[in-house]
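> model this:
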Amino acid sequence: MASLDVEFLFSHVPILPRIEIILNNVYRHPKLPPPTITENIIKNLLFACTTEAPFRSLTGQVYLQVEGVAMGSSLGCGFVDFFMCKLENTVLRDPDVKPFINCSYVEDIFIAIRSEPHLRDLKKAMETASVIHSSNELNIHNKIPFLDVLIHFQDNTYKTIVFRKKTDTRRCMNAASRCPQRYKLSAIQEYPRRAHRNCSSWEFFHIEVSRVKQILINNSFSYFIVDKETRVFITCTITQHEQNNTSSAHNLL
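Below you'll find the model as predicted:
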């Protein structure tokens, strides 16, 4: 297992190639019809929104970002997604380069490869086909963090649990803070929701829930309310799971 992290993806990739990729997918898609607005109008709008958007520096000077997309721009994620999809579709056509597993989230990519030379070949192919550069990380003892998930390959199975960096301070919204009660309840509810989403088994889920209960209690939440909200989430999740299984069984019949 390994991961690739594309560096400066928003700011370093030229605008015009990205716009051409978008136009080709929108107006020359093999299955979807083009929009009613003309291609030239869309091209001019995309160009204006990316190269003619001013911003002010801390010193008061006004600049135009002539290359790349500004961080926080509403167009940023769309531009990056089109670019990365085009790049991956081009590079991964080569069976000698294509990894066994390729999962990407914007500029972060999780891959399963044969060896370190395979990783180097993949990285070189992606950099040769574009202007990007990336850093990489290999698994240690069959474990590797990817975003907020720790992936463990064991017994020919991928197991996952919530990942926390060593710099994590175990702090969250404090129950004594002056904010609406619904925000505090949301802070509690998100922890078991994330545990259920990221953990591959109920065993890992309960390990993570025990950990976050202590975090919440350390941040002044009462054990009663934490336990109550956790139980409500588990009950609702199990009920929903049983309803889905029942519905699937009826569909089969």
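> hey, let's count contacts and neighbours off CA atoms from now on
Will do.
> where along this structure do the helices fall?
9-12, 15-27, 39-51, 76-91, 116-128, 181-198, 202-218, 223-252 (DSSP state H).
> another sequence for comparison is provided below:
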Amino acid sequence: MDVESLFSHVPINETINFICNRLYRSDEIQFPIPEDILCQLLQACTKEVPFYRPDKNMYVQIDGVAMGSPLGVLFANFYMGSTEEMIFTQHYELKPSIYTRYIDDIFISADTEDSLSQITEMFKENSSPNYTHEIEIERKLPFLDTVVHRGTDSFSTEVYVKPTNLGFCLNGASECPERYRRSVINSFVKRALTHCSTWTATNAVLKRISQLSNNGYKKEEIYDVIRGRLDTFMAQETRVDNHATINLYYKNDMSSAYKQNEKMAE
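Okay, here's the model as predicted:
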């Protein structure tokens, strides 16, 4: 599910109320700034910020948050989080088995398409932005930079390449420092290692990276970066898998009850 134009549709006053309710109506949080002062500060940073448009006139933001604003992501996340909490609390039967969100992109695992349509309509009715949804095709669905494959009892992922991607990147013959060229290769390899959940998918991406030689990169340089990245990755995997964590308990003074303390530490 996708939230259309989330930042420009975030209701400022409503979101500020959400923030204040969470900070000042909770027994778990003791916020040091008085509520009225915080509300004034949030209002000043969102609704009193002037900006110029191409017509050379100055305007003031009325509603919504600017994507470049330091508070933009905070407000967008707070508004969506509060909306989700309200909807799934009041309509618990609609809550899907999997619901994850990154800003305005939402990944849902629903039992039926009708269930997904009901969730989408519920969000439309209870919040300002519009929502659209996309259904998997042949058990595959693009989400952020990955393609998610739905198996019988698990999911797997691989790097997502848009159909319109022509493979343009910094030319290897460009007049630029060597570290720039290597960083291009490095970023592709890193994405393969972080986004692919199987070695089959990783190998397919690494083979595609080797085609950078068609864009002026030397094959020796490509393979050197790939080997270096793989060596580092495998070394980290080995350290994590083969070495258990040992907690060492330290006491800076010795008492007569040290044996009892040692037993408690064990």
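> which of the helices of structure 1 sits most buried?
helix 9-12 (a mean of 18; mean count of other C-alpha atoms under 10 Å).
> equivalent range in structure 2 for that one?
Under TM-score structural alignment, helix 9-12 of structure 1 corresponds to residues 6-9 of structure 2.
> tell me roughly how far that stretch lies from structure 1 on average.
Average distance, stretch 6-9 of structure 2 versus aligned residues of structure 1 after superposition (mean C-alpha distance after the TM-score superposition for structure 1): 0.8 Å.
> ok, residues contacting that stretch?
Stretch 6-9 of structure 2 has contacts (C-alpha atoms under 8 Å, 6 or more residues apart in numbering) with Asp63, Gly64, Val65, Ala66, Met67, Gly72, Val73, Ala76, Asp104, Ser128, Pro129.
> how many other residues sit next to the third one?
In other words, Val65 of structure 2. Applying other C-alpha atoms under 10 Å, we find 25 residues neighbouring Val65 of structure 2.
> that one corresponds to which position in structure 1?
So Val65 of structure 2 corresponds to Val69, using TM-score structural alignment.
> tell me the counterpart of His152 of structure 1 in structure 2.
Under TM-score structural alignment, His152 of structure 1 pairs with His149 in structure 2.
> residues contacting the counterpart of Tyr52 of structure 2 in structure 1?
Matched by TM-score structural alignment, Tyr52 of structure 2 corresponds to Arg56 in structure 1. The contact partners of Arg56 of structure 1, by C-alpha under 8 Å, 6+ apart, come to Val62, Tyr63.
> the equivalent of Thr167 of structure 1 over in structure 2 - how many residues pack around it?
Alignment note (TM-score structural alignment): Thr167 of structure 1 maps to Thr164 of structure 2. The tally of other residues near Thr164 of structure 2 (other C-alpha under 10 Å) stands at 6.
> relative to Phe143 of structure 2, how far out is Thr164 of structure 2?
From Thr164 of structure 2 over to Phe143 of structure 2 the distance is 16 Å, taken as C-alpha to C-alpha, to the nearest Å.
> go on, Asp104 of structure 2?
11 Å.
> what does Tyr223 of structure 2 give?
29 Å.
> also His133 of structure 2?
Distance from His133 of structure 2 to Phe143 of structure 2, by C-alpha to C-alpha: 12 Å.
> could you do Trp199 of structure 2 as well?
Distance from Trp199 of structure 2 to Phe143 of structure 2, by C-alpha to C-alpha: 20 Å.
> burial measure for the aligned residue in structure 2 for His29 of structure 1, as a count.
In structure 2, the residue matched to His29 of structure 1 (TM-score structural alignment) is Ser26. Look at Ser26 of structure 2: counted by other C-alpha under 10 Å, it has 11 neighbours.
> please apply the same query to Glu266 of structure 2.
For Glu266 of structure 2, using other C-alpha under 10 Å, the count is 9.
> show me what contacts it?
So Glu266 of structure 2 contacts nothing (C-alpha under 8 Å, 6+ apart).
> just give the nearest non-adjacent residue to Glu134 of structure 2, would you?
When the adjacent residues along the chain are set aside, Glu134 of structure 2 lies closest to Met1, with 6.3 Å between them (C-alpha to C-alpha, 6 or more residues apart in numbering).
> ok, now which ones touch that neighbour?
Applying C-alpha under 8 Å, 6+ apart, the residues near Met1 of structure 2 are Asp105, Ile106, Phe107, Ile108, Thr120, Tyr131, Thr132, His133, Glu134.
> no more questions from me, cheers.
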